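Q: Sharing a model that was predicted from the sequence below.
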Amino acid sequence: MDRWIFLMLACILAGFALIKVPLAGTFLAGIAPISTVVGAIAVLVFSLFLIFKGLMFLLGK
């Protein structure tokens, strides 16, 4: 398996971590909505990329 696949999976996990990180009660509480949005975008982008690459592999292109 290529190394970039593991990199994409790590990016998806990092996106989930950004979504779930508890920032309430810290000085970073103001950026909680921003970290949630960035995490959701990261999960979506990297997941769609992996799905696209998987389909391209299955179709032989």
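A: Structure received. Everything quoted here is computed from the prediction, not taken from an experiment.
Q: Every contact and neighbour count from this point should use C-alpha atoms.
A: OK.
Q: Kindly indicate whether Thr36 is helix, strand or coil.
A: Under DSSP: H, G, I helix; E, B strand; the rest coil, the three-state class of Thr36 is helix.
Q: got another, please set it beside the one above:
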Amino acid sequence: MNLRLYFAAILAGFALIGLTFAVTIMPAELATVLLIIGTIIVIIFALVIVIMALTALFGNRAKSY
């Protein structure tokens, strides 16, 4: 499990979200697209980490029954 890569992807998503607020010279359409892409990236990789944690937590218990 390479959790560092998933955390890096979440940070990259937050960087895209922050970029839309930090840079005021970009067009509004581009800022909206970057905001949507960053939000999707954060949600997807956060769900992957949660699913991996639940699998690690309940994976061994499910095999013993």
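A: In hand now; what should we look at? Everything numeric in this text was worked out from a predicted model, so none of it was measured.
Q: In space, not sequence, find me the middle residue of the second structure.
A: Val42 (2.3 Å; CA atoms, centre = their mean).
Q: where does that one fall, helix, sheet strand or coil?
A: Quick answer, by three-state DSSP: Val42 of the second structure is helix.
Q: Could you do Gly25 of the first structure as well?
A: Secondary structure of Gly25 of the first structure, per three-state DSSP, is coil.
Q: Skipping its backbone neighbours, what lies nearest the residue nearest to the centre of the second structure in space?
A: With sequence-adjacent residues excluded and distances taken as CA to CA, 6 or more residues apart in numbering, Val42 of the second structure is closest to Ile10, at 4.8 Å.
Q: what's the distance between the aligned residue in the first structure for the one you found and Gly25 of the first structure?
A: Taking TM-score structural alignment for the superposition, Ile10 of the second structure sits opposite Ile12 in the first structure. Per CA to CA, to the nearest Å, Ile12 of the first structure is found 26 Å from Gly25 of the first structure.
Q: Please identify which of the two sits among more neighbours.
A: Ile12 (21 against 8; other CA atoms under 10 Å).
Q: Around Ile44 of the second structure, how many other residues sit close by?
A: Residues lying near Ile44 of the second structure (other CA under 10 Å) number 14.
Q: That's all I had, so thanks and see you.
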